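> Here you go, sequence then predicted model.
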Amino acid sequence: MDKITDMPMVQVEWDLECAMAEYGTGLLRLCLLYLGDRALAEDAVQDTFFRAWRVGGFRGESSEKTWLTRIAINVCKSYLLSPWHKRRADAEVRDALLADAPPEADDTLIRAVLSLAPKYRAVILLYYYEGYKAREIAELLHLRPNTVVSRLKRAREQLRPMLEEWYHDG
């Protein structure tokens, strides 16, 4: 029974292997952008699927992608709050993220996004990199839609001066 509605919860047929194949790459990209470290991101994705399996699978209360993304965000947040991660330097994190990029790749945009405060970085990553709408981001982050829109606006305002020369060079 669902504690909120006192209605029986419906369990949806959920295939872990199919979910991993369909959403694994996107979740890895999200975790990599969130955490800035490939090995840590891989661990976070593995932990995401483990937690999803441990709760008994997808119940159908949202889309499967939204559900897994929410779990991944929670995993990344817990990793970021760990004492080990707090001791790492921001420059080291950015360098680790950019190590996988081809040498000729322009890293200006990703460096600018990673320099944002976590609350702004999260909405930018979910909106631009993952393609979620503001309403969906609000559900994922447990915020009001207006808060998400405000954070997107403030993040864009912070990114604009950092990217002005980069944008006009291309």
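That came through fine.

> rest of the way, CA atoms for contacts and neighbours
Fine.

> which of the residues in the longest helix seen in the chain are buried?
Secondary structure of the chain per DSSP state H: the longest helix is helix 145-169. Residues 145, 148-149, 151-152, 155-156, 158-159, 162-163 are the ones in helix 145-169 that count as buried (16 or more other CA atoms under 10 Å).

> Redo those residues as CSV? Include distance to Glu92.
Output for the buried residues of helix 145-169, formatted as CSV (distance: CA to CA, whole Å):
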residue, distance to Glu92
Pro145, 33
Val148, 29
Val149, 31
Arg151, 26
Leu152, 26
Ala155, 23
Arg156, 24
Gln158, 22
Leu159, 21
Met162, 20
Leu163, 21
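
> who's in contact with stretch 140-151?
66, 69-70, 119-120, 123, 134-135, 137-138 (CA atoms under 8 Å, 6 or more residues apart in numbering).

> Give the buried subset of the residues you listed as a ChimeraX selection command.
The following ChimeraX line selects those of the contacts of stretch 140-151 that are buried, judged by 16+ other CA under 10 Å:
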select :66,69,70,120,123,134,137,138
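
> Give me the neighbour count for Trp67.
Trp67: 16 surrounding residues under other CA atoms under 10 Å.

> Included below, for side-by-side comparison, is a second structure:
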Amino acid sequence: MAPRKRARNDSNAPEISRPLEIKATMEADSFREELVSMWREGRLCDVTIVVEGRSFPAHRLVLSAESPLYMKPMLSTSFAESKEQTITLKEVSSSLFEAALTFMYTRRCTLASELELQPLLQTACMLQVPALQAAAEQAMVDKLIPATCAAAIDLASHLPLAHLMASAQKLAL
């Protein structure tokens, strides 16, 4: 009888039982680009937000994902708005909502002037859009000068803006 060969222990063999993560390697985020294109063209928009008489078509999915504590409950639960095709917001200006909505889709927005930065930050806090809130808060921190510290501290004391508060207090000292 021929001797039995031992099984080889090949450390280079792939482990089948271990999870394997596959990541996209494309530099451009084609999903986000397509979503932005659909939004700008009004394709598959399933809700319209009306602010100061201006209509803003959007996708419930994007609004819910970007504003999980404000828009998501309004659009997906027992709120009356969840069944509506048109929702009116009264607590925000149309230009600031437009900037916030643009940011939700594109991760950037342009303000007419620096004077709109604080109102945009307040809008981001009201709409509870974490990414916009963080970006606007950082922009305010970057623009801080000793003369604006008191106003920044006052704003941060009324809104959840710990980074702005700490930065303004540090600069004021």
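Nice, I can see it. In this text the structure is predicted, and so the values were computed from the model without any measurement.

> Need the TM-score from the superposition.
Taking TM-score structural alignment, normalised by the length of structure 1 as the basis, the two superposed chains have a TM-score of 0.27; 83 aligned residues with a CA RMSD of 5.6 Å.

> Could you tell me which of the contacts of stretch 140-151 of structure 1 are located in helices?
Among the contacts of stretch 140-151 of structure 1, the ones falling in helices (DSSP H) are 66, 69-70, 119-120, 123, 134-135, 137-138.

> Which single one of those residues is nearest to Gly26 of structure 1?
Taking CA to CA as the measure, Gly26 of structure 1 sits nearest to Thr69 out of these, at 9.1 Å.

> Distance-wise, check the closest one relative to Phe50 of structure 1.
Separation of Thr69 of structure 1 from Phe50 of structure 1 (CA to CA, to the nearest Å) stands at 13 Å.

> so what's in contact with the two at the same time?
With CA under 8 Å, 6+ apart, Thr69 of structure 1 and Phe50 have no common neighbours.

> follow-up on the earlier one: for Ser78 of structure 1, state which of the contacts of stretch 140-151 of structure 1 is nearest.
Among the contacts of stretch 140-151 of structure 1, and counting by CA to CA, the member closest to Ser78 of structure 1 is Arg70, at 12.4 Å.

> so who does that closest one touch?
Going by CA under 8 Å, 6+ apart, Arg70 of structure 1 touches 140-141.

> swap the cut-off to 7 Å and go again
Leu140 (CA atoms under 7 Å, 6 or more residues apart in numbering).

> And the helices in structure 2, which stretches?
30-41, 60-66, 71-76, 94-106, 117-127, 130-143, 149-158, 162-172.

> Compare the ones you listed and report which one is nearest to Thr48 of structure 2.
helix 60-66 (9.2 Å).

> where exactly do the helices run in structure 1?
Using DSSP H, helices in structure 1 cover 16-35, 38-54, 64-81, 83-86, 90-98, 108-114, 118-124, 134-141, 145-169.

> Also compute the angle for the longest one relative to helix 134-141, please.
What it means is helix 145-169 of structure 1. 110 degrees (axes from the mean of the first three to the mean of the last three CA atoms, to 10 degrees).

> now the fifth one
Angle of helix 90-98 of structure 1 versus helix 134-141, following the same axes, to 10 degrees, is 120 degrees.

> Distance of the residue lying closest to Glu98 of structure 2 once chain neighbours are set aside relative to Glu66 of structure 2?
Using CA to CA, 6 or more residues apart in numbering and skipping the chain neighbours, the partner closest in space to Glu98 of structure 2 is Phe56 (7.6 Å). Note on Phe56 of structure 2: its distance to Glu66 of structure 2, by CA to CA, is 16 Å.

> Those two: who's more crowded?
Glu66 (22 against 19).

> I'd assumed Tyr105 was in contact with the more buried one.
No: assessed by CA atoms under 7 Å, Glu66 of structure 2 is found out of contact with Tyr105, at 8.6 Å.

> Pull out the buried residues from stretch 126-143 of structure 2.
For stretch 126-143 of structure 2, by 16+ other CA under 10 Å, it's 126-130, 132-141.

> ok, which pair from those is furthest apart?
Using CA to CA, the two most remote members of the buried residues of stretch 126-143 of structure 2 are Leu127 and Val141, lying 20.5 Å apart.

> if we can go back for a sec, possible to save the ones in helices among the contacts of stretch 140-151 of structure 1 as TSV with distance to Ala41 of structure 1?
Converted to TSV, these look like this (distance: CA to CA, whole Å):
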residue	distance to Ala41 of structure 1
Thr66	18
Thr69	13
Arg70	15
Lys119	19
Tyr120	19
Val123	18
Ala134	24
Arg135	26
Ile137	20
Ala138	23
